[in-house]
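Colleague: Provided below are the primary sequence and the corresponding predicted coordinates.
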Amino acid sequence: MLFHVEMQVNLPPDMDPDAAAKLKADEKAMSQELQRAGTWRHLWRVVGQYSNVSVFDVASGDELHEILSNLPLFPYMDITVKALTRHPSAI
């Protein structure tokens, strides 16, 4: 199943810079691992925002929830998920 996922990151302004840097590095490593595995199919930055639009290829909504909830930045994200299906006019 494909899912369109929008993630808005909202780190607290008073967060320790070293803690923020560690979270970001851990997030990058995990996202790249999932991209290499083909699970995180697309990752696009939204210009001018600390957010992204992504496409995940997973077996179920439960699997996607497990992945998202294990992201290091998850506690600081607002996430919107939309299930995708093939459009009948797509070639």
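Modeller: Perfect, I can see it now.
Colleague: for the rest of this, base every contact and every neighbour count on C-alpha atoms.
Modeller: Noted.
Colleague: how far is the helix of greatest length in the chain from where the chain is centred?
Modeller: Secondary structure of the chain per DSSP state H: the longest helix is helix 17-36. Between the centre of helix 17-36 and the centre of its chain there are 11 Å (C-alpha atoms, centre = their mean, to the nearest Å).
Colleague: okay, now the one to match up with it:
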Amino acid sequence: MLYHIRMDVNLPPDLDPEERADLLAREKEYSQKLQREGKWPHLWRIAGEYANVSVVDLADHDELHSVLSGLPLFPYMNIEVTPLAVHPNKING
């Protein structure tokens, strides 16, 4: 199943710099693993914001929840999920 996801990150300004660096390193490792597995085929930064839009390809809503809640930055995110369906005008191939 394909999902369009918007993630807005809101890290506390007083977060310890070492904790912040560790959090960001773990986030990068986790998201790149999912990209290599083909589960996160699109990841785009929103210019001028600490936010991204993504398209993920996962088995079901349960896997989606597991992937999102596994993000190290999850406690600091506002997330909007939109399930996607094939458009009838899409050219196949």
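Modeller: The structure has been received and is ready for your questions. Keep in mind that this is a model prediction, so the values were computed, not measured.
Colleague: returning to that earlier point: chain center to the helix or strand just after the longest helix of the first structure: distance?
Modeller: Remark: after helix 17-36 of the first structure, the chain's next helix or strand is strand 40-45, criterion DSSP states H and E. Taking C-alpha atoms, centre = their mean, one finds strand 40-45 of the first structure lying 8 Å from the centre of the chain it belongs to.
Colleague: residue range for strand 40-45 of the first structure in the second structure?
Modeller: Aligned by TM-score structural alignment, strand 40-45 of the first structure corresponds to residues 40-45 of the second structure.
Colleague: hang on, residue 52 of the first structure packs against residue 42?
Modeller: No: in this structure residue 52 of the first structure lies outside contact range of residue 42 using C-alpha atoms under 8 Å: 9.9 Å.
Colleague: thinking again about what came up before, contacts for the match of strand 40-45 of the first structure?
Modeller: 31, 34, 35, 51, 52, 53, 54, 55, 56, 57 (C-alpha atoms under 8 Å, 6 or more residues apart in numbering).
Colleague: how about a cut-off of 6 Å?
Modeller: 34, 35, 52, 53, 54, 55, 56 (C-alpha atoms under 6 Å, 6 or more residues apart in numbering).
Colleague: appreciated, that's everything.
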